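S.K.: from the sequence below, what's the structure:
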Amino acid sequence: MFVSYKWLQDYVDLSGISAAELADKITKSGIEVEGVEKKSEGLKGVVIGHVLECEQHPNADKLNKCLVDIGAGEPVQIICGAPNVGKGQKVAVATVGAVLPGNFKIKKAKLRGEESNGMICSLQELGIESKLVAKEYSVGIFNFPQDAVVGEDALSALGLDDEILELSITPNRSDALSMLGVAYEVAAILGRDVKWPETDKEEDAEEASDYISVTVEAPEDNPLYIAKVVKNVKIGPSPLWMQTRLMNAGIRPHNNVVDITNYILLEYGQPLHAFDYDRFGSKEIVVRRAKDAEKITTLDEAERTLTSEHLVITNGNEPVAIAGVMGGADSEVKEDTTNVIIEAAYFAGAVVRKGSKDHGLRSEASARFEKGVDPARVREAGERAAKLMAEYAGGTILEGIVEFNDLRMEPAVVSITLDKINSSIGANLSADQVQDIFTRLQFDVKTENETFIVTVPTRRGDITIEADLVEEVARLYGYDNIPSTLPVGTATPGRLTDYQQKRRIARRTLEGAGLYQAITYSLTSPEKAAQFSLEQSDSVRLAMPMSEERSQLRLSILPQLLEVIKYNQARQIDSLALYEIGSVFLKQGENQLPSEREHVAGILTGLWEAHLWQGEKKPVDFYVIKGVLEVLFDSLGVKNKITYRQAAIKDMHPGRTAEVLLNNEVIGFVGQVHPTVQKDYDIKETYVFELSFKALAEVEVEPISYQMIPRFPSVTRDIALVVDKEKTAGELESIITEAGGVLLKEVHLFDLYEGERMEAGKKSLAFSLKYFDPERTLTEEDITKAHDKVLHAVKEQAGAVLRS
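M.R.: Sure, this is the predicted structure:
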């Protein structure tokens, strides 16, 4: 909403307050002012001139040589290229030394051998947007009315010395979409009165009802329709002051009748429409819903097809306007119009929005109807328009109005106590202060034992409950004046729970290891619901699934991750590393919500590392994905509680799959997807893991302990053990660790041998053992004693013998 500071002074006394100060006060009271613009900022030296002579330039076909009186001494010669310049015109002249938009300075010049002392300006050259310039001046210079005073400031005459406040109106404050609405707001802020426009007028003895009748067949859409008739109008330009106010508000001038309806729209916030009475087609106005496939040609010359959801104004036979949206071309006010019907109506916002949206016709009028207009102003707006048409179009107003009135809209009455207001805003206002605020807002208010009974005028349709009155008091009292207090009581600083912290650590660790996070559907198909599931449970089916592919709650994350791999590999993205931490759902019983369990799952395929320049390629294998898990367990502090056990799991490769155990309890698995499953998904060799994150996050972890950097040397011993092929390295490592006692600090497997020199059914596993005591240097006797215990244990518990 663009608000003219000068225009606003017609309704509110703004003496002693600048436009910038007013903008600040309006913003602080709850309506944001996005900016204040002075159109003539930086411009100077433009005056009204009178073209005394005009002839063609002797050396140029498209230039004119003009003699112009600029009100300062002798007339000056100006060369002008505008096609519409002519003798006797009053024009805007940028004198020598003038500054125009873009810091364009006017100097004396010679054009094709003729001297030019200034520039005759178009409105565009003075900074007015082309879309706001009246059509007759869209190409060429602007002509002032003949009563314009030569030598006066042209910028002032064009309203460019005005300051324009741009208000950002929220949807609930439709009352501020008019000059009078803003005037009420400003008057309340400043504690001043609002002056209403004059509507007194002379009416002819002829009755308007003799010329037109009004019938409304859809009263729920149009409860109030008023028609005024003005005869013998003379179509012409509207007065310059009205044109400038319209342009400053972002509306292009057309002619006096149309401009008056737009002027009232801005002044009252009430959209009006003017019909050419003689082109209307009948003496009756009928408002109804359109018939399906009914057609109308609107003012923009477009033929539009209507439906029964659109409200139309008709002449009893055919539509002449889409109600609240746009008029029809057949009844448009034109240059030869002499008799006018003024429409002032209250249309329901929903039906106007439907018509506006369906036909793509968003307008200033439709926007106001959609948000809600003040029903109390409909009649006054029509009377004001008739007065202005009589004054500026020479029309004769017929007596009375023709109306349909089924409007039942009473002012809202809301009660609130002083205690409620003070407790809500945290202030200590007196009853007199609150009473004064309601009075400044021009609300009728009665007080009964510190209870305010407020009758809200219909222009403020946004106020219906106690909270709305609290807001009005708070903003008029001043948000800056409300005392600020700190909360009282004990406060616990916000922090992540241990579970949340571990989830965050897990995400950062996996992403640091090179995996990207995926978020997949929790819904899947019956075939995939239980695939790879860790817990045995029936899947939960949705009561109303949208499709069979998304009908079951998942029991495992991996099927969805396999779909992601399939999707990407089909698009030639072969190397992927993804993880997801999400919920699976276990059935609890009939008519019970499922139990949610959080899992962490990962999937890797393709190349893990690729240094092609150096000829290095490292494809993903079992040990890569197991290494990712080792890093995850280490970051969560559970690495020493984890063991692995070879396992046969459905849909997993039988020789490349292991169960993951936490404190000897299975919490998931890691390994390669079975080749048949890879073929079903049409993917390449893929490795996966899925674990119960709940088990990982809830296990008790020993606090981190720190040790001094050792001052004493460690001793390393390597052993190669011959064992049965069925024995696993993990089993032997556990035996060695337990037998080695406190001196054995590290155990690493570094070799596996199953060659020709090894007897059938046997294999050799080589381990490196590091012994260390932080308090002293170990002797050979200490090392031998501990090492012998290890050799004895592996022999007794695993049948291992030292390889010679």
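S.K.: can we go C-alpha only for contacts and neighbour counts from here?
M.R.: Noted.
S.K.: against residue 471, how distant is residue 26?
M.R.: Noted for residue 26: a distance of 15 Å to residue 471, by Cα to Cα, to the nearest Å.
S.K.: and this one, so I can compare the two:
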Amino acid sequence: MLVSYKWLKDYVEIDDLSAADIAEKLTRSGVEVDAVQSLNEEITNLVVGKVLTCAKHPEADKLNLCQVDVGEEQPIQIVCGAKNVGEGQFVAVARVGARLPGGMKIKRAKLRGEVSEGMICSLQELGIQGKVVPKKYSEGIFNFPQEMIPGEDALAPLGLDDTLLELDLTPNRSDCLSVLGVAYEVAAILGRDVKVPEPALVPAKEKASDRIAVHVEANGDNPYYGATVIKGVKISESPLWLQTALMNAGVRPLNNVVDVTNYVLLEYGQPLHAFDLDRFGSEKVVVRRATEGEQIVTLDETERTLTGEHLVITNGKSPVAIAGVMGGATSEVNDETVNILLESAHFSPSTVRKASKDLGLRSDSSIRFEKGVDPNRVAEAGKRAASLIQQLAGGEVLSETVEFDELSREEKRIDITLAKINDVLGTSLTETDVTNILSQLKFNHDYEDGTFAINVPTRRQDITIKPDIIEEVARLYGYDNIPVTLPNTSATPGGLTTEQRQKRRARRFLEGAGIHEAVSYSLTTAEKEACFKESEGLRVNVALPMSEERSTLRTTLLPHLLDALSHNKNRNVYDVHLYEIGSVFHTKEKTITTQPEEKTYLSGAFMGLWHEHSWQGEKKPVDFYVIKGVVEGLLEELHVSGEVRFEQTEKAGLHPGRTATLFINDKEVGCLGQLHPAVAKAWSLPATYVFELNLQQLLSLPANVVRYEAIPRYPAIQRDIALVVDEAVQAEKLKRVIMASGGRLLSRAEVFDVYQGEHLEEGKKSLAFSLKYQDPEKTLTDDEVTAVHTKVLQALEEKTGATLRA
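M.R.: From the prediction side, this is the model:
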């Protein structure tokens, strides 16, 4: 909700406070202001000019030479390329030296040999969004709809001398979806009065009931319908003050009648609709539920099919509007309209919400009806709109609005004790304190025997129970003034769960290794994940996705990490290492009837250099062993128990020769490897390495108990062996055999060399291991080491066929 500071000043006295001060006070009282935007912050030296002459540029068909009066002795020449510039127009001129939004600075220039001493501006060039600019000025320059004084400041008439407050309203505060509602809130905070506009109607002798009748069949959905008839209006462009008020609020001006209905919607929070009475189709308004399959073409020129749950305004035969949502195209106000039927009604929030959701049609009107409008403002808003239409479009307002009225306008009564208020807030407020707050809120009340009897005004639809009253007292008293106390409870202090602690350990380790955390959406598309799936499995699709790119729950974290790498690479950032801890979702059902299985994964993606020492000229690119080392370090940090092994494998989306699966106690818990070149090309990435671990499964494993050992007092003996094996035999398998047969004296076995080629048979390779033997209690002899070493060699030959290389 955008609220104009200048417009707000029409209803509450705030001249002594800036827009920033108002924003601060609103935010502190619970109505959050997201932003304060000064519309003239970037604009300087903008004046009104009058185009005296306009001729074609002698050297350019698409340019015009304009002599413009800017209030000086002599006119200035401006070269303008707008098609709609013409003689006699009053325009906005940026003089030489002026600044415009976006940092544009206007300089004296020469265009095709002709001097240009400024710029005639369009509204978009002045920072006004194109979607709210009147269609007449959507292309080309803006010209004022009335006579102006050349040379005067153009900011004020364009409404650019204003400041906008952008409110981030919670769903319950529908009262602040209007300028009057915000005025009541500001007045309550400041303890001031609200000036409500008084409609100035001059009704004709003819009665509206002579021209129209109202019949409501669905009175539960529409307890009030008011029809005002205005004859003899003249449709034209709205005055500038009305256009600028609407544009600043984010609404595109159309014509003087429609603009008035939008203005009153923003002012009162009450949606209105104007029908062309001559094109309405009858002299009878019938409000009913639609029939199944009934159709209507709405104002956006879209044909919509209705159901029996939708409420429509009809002429007794066919629908002319979807109640509370949008009007129909057949009866819209246009340039030929002379007579108007002005609708001011109260529709059921649930009925409007149903139609808006079913039809995918959300409007400013439906938003307000869905949240509930003030029943005591419905008729008043209609009178206010009729008064403004009469002022701006002329015509006669027929007397006595035709009404169907079964609307309850009673105020809700809430009784609450002073003791209850103080008990909940932990305060010591007196009767006077609370009375003053209720008076500021304009809540009528009585106080007797320690109890407040409060009548809540109907504009505050959000206040229905006692805690709501307590909240209002707290807001106006000031949250900062409520004393801070510790809870009076015997509960034990909270703490982290084991899983939370382990996740923090994982984050600290990865970030300590120089890997940055990424956070991405849980929603993706099946196509984006297709390269990482062997086959198209079952997925969890979103029923009403916000976009096609967010239509299904993810089953892997890798695609979004690759998106992040690609984003950086496209901006010349090549050395990027990312990880993410997040949820993935799997299902075994074609039709989802139960919650999908949610798992926590830890994934990483690396590209570019892992280490660079510019002074020594050392550069180490990321490779398989870098990510393998990261994964091994992570397992150590988490104290994962059990047998850990990496086994070469093939995985969809990964390089077939540079990929491994991680097993712990013979259970697969993840994989790591290089991205397949075809996949890397799809993301426009260089050589990229990734890993993905089932963190939930890892954290469920029992943790190793950390034990400390004394520094060895006795020396170790090292033996190196070179083993000839089939090239398909993995070093991991040999290492497991060596460690299993080495017993307690063998403390370590590491691969330090691999060889294939000359002096070896075809299909064979040589793997060299370094074995470390050590006894913590004594110095080992050669005979003791030889006995164990021989046992190791025998086991290798028996279980793997390995022989010592000659």
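S.K.: re earlier: what about residue 26 and residue 471 of structure 1, which has more around it?
M.R.: residue 26 (21 against 17; other Cα atoms under 10 Å).
S.K.: quick one, strands of the stretch 251-400 of structure 2?
M.R.: Here the stretch 251-400 of structure 2 has its strands, by DSSP state E, counting those that start in this stretch, at 272-276, 284-289, 295-297, 303-305, 311-314, 319-322, 326-327, 340-346, 396-399.
S.K.: average offset of the fifth one relative to structure 1?
M.R.: Its aligned residues in structure 1 lie a mean 0.6 Å from strand 311-314 of structure 2 after superposition (mean Cα distance after the TM-score superposition for structure 1).
S.K.: list the contacts of that strand.
M.R.: By Cα atoms under 8 Å, 6 or more residues apart in numbering, the surrounding residues in contact with strand 311-314 of structure 2 are 218, 221, 285-290, 319-323, 351-352, 355.
S.K.: pick the one among those closest to residue 774 of structure 2.
M.R.: The nearest member of the contacts of strand 311-314 of structure 2 to residue 774 of structure 2, counting by Cα to Cα, is residue 355 at 80.3 Å.
S.K.: for the closest one, give its distance to residue 224 of structure 2.
M.R.: Note on residue 355 of structure 2: its distance to residue 224 of structure 2, by Cα to Cα, is 19 Å.
S.K.: again with residue 764 of structure 2
M.R.: In terms of Cα to Cα, residue 764 of structure 2 sits 92 Å off from residue 224 of structure 2.
S.K.: compare these two (neighbour count), which wins?
M.R.: Using other Cα under 10 Å, the more surrounded residue of residue 764 of structure 2 and residue 224 is residue 224, with 21 against 16.
S.K.: enumerate every residue touching the more buried one.
M.R.: Each residue near residue 224 of structure 2 by Cα under 8 Å, 6+ apart is listed here: 345, 346, 347, 403, 404, 405, 406, 407.
S.K.: the first one against residue 216, yeah?
M.R.: No - in this structure, residue 345 of structure 2 sits apart from residue 216 without contact. The criterion is Cα atoms under 8 Å, and the distance is 11.2 Å.
S.K.: overlap of the contact sets of these two?
M.R.: Shared contacts of residue 345 of structure 2 and residue 216 (Cα under 8 Å, 6+ apart): 222, 225.
S.K.: who's more crowded, those two?
M.R.: Neighbours were tallied for residue 345 of structure 2 and for residue 216 using other Cα under 10 Å; the higher tally belongs to residue 345 (27 against 20).
S.K.: how close does the longest strand seen in structure 1 sit to structure 2?
M.R.: Longest among the strand segments of structure 1 by residue count, using DSSP state E, is strand 44-56. In this overlay with structure 2, the average offset of strand 44-56 of structure 1 from its partner residues is 1.6 Å by mean Cα distance after the TM-score superposition for structure 1.
S.K.: grab the nearest non-local neighbour of the residue positioned nearest the centre of structure 1.
M.R.: Nearest to the mean C-alpha position of structure 1, counting by Cα atoms, centre = their mean, stands residue 170 at 14.1 Å. Spatial nearest neighbour of residue 170 of structure 1, chain neighbours left out: residue 31 (7.8 Å); criterion: Cα to Cα, 6 or more residues apart in numbering.
S.K.: so who does the one you found touch?
M.R.: So residue 31 of structure 1 contacts 167, 168, 169, 170 (Cα under 8 Å, 6+ apart).
S.K.: sec struct for the residue opposite it in structure 2 once aligned, please.
M.R.: With the correspondence set by TM-score structural alignment, residue 31 of structure 1 lines up against residue 31 in structure 2. The three-state label given to residue 31 of structure 2 by DSSP: H, G, I helix; E, B strand; the rest coil is coil.
S.K.: how far is the lengthiest helix in structure 2 from where the chain is centred?
M.R.: Scanning structure 2 for the longest helix, with DSSP state H as the assignment, gives helix 782-800. How far helix 782-800 of structure 2 lies from its chain's middle: 66 Å, per Cα atoms, centre = their mean, to the nearest Å.
S.K.: ok, now stretch 55-69 of structure 2?
M.R.: With Cα atoms, centre = their mean, you get 46 Å for stretch 55-69 of structure 2.
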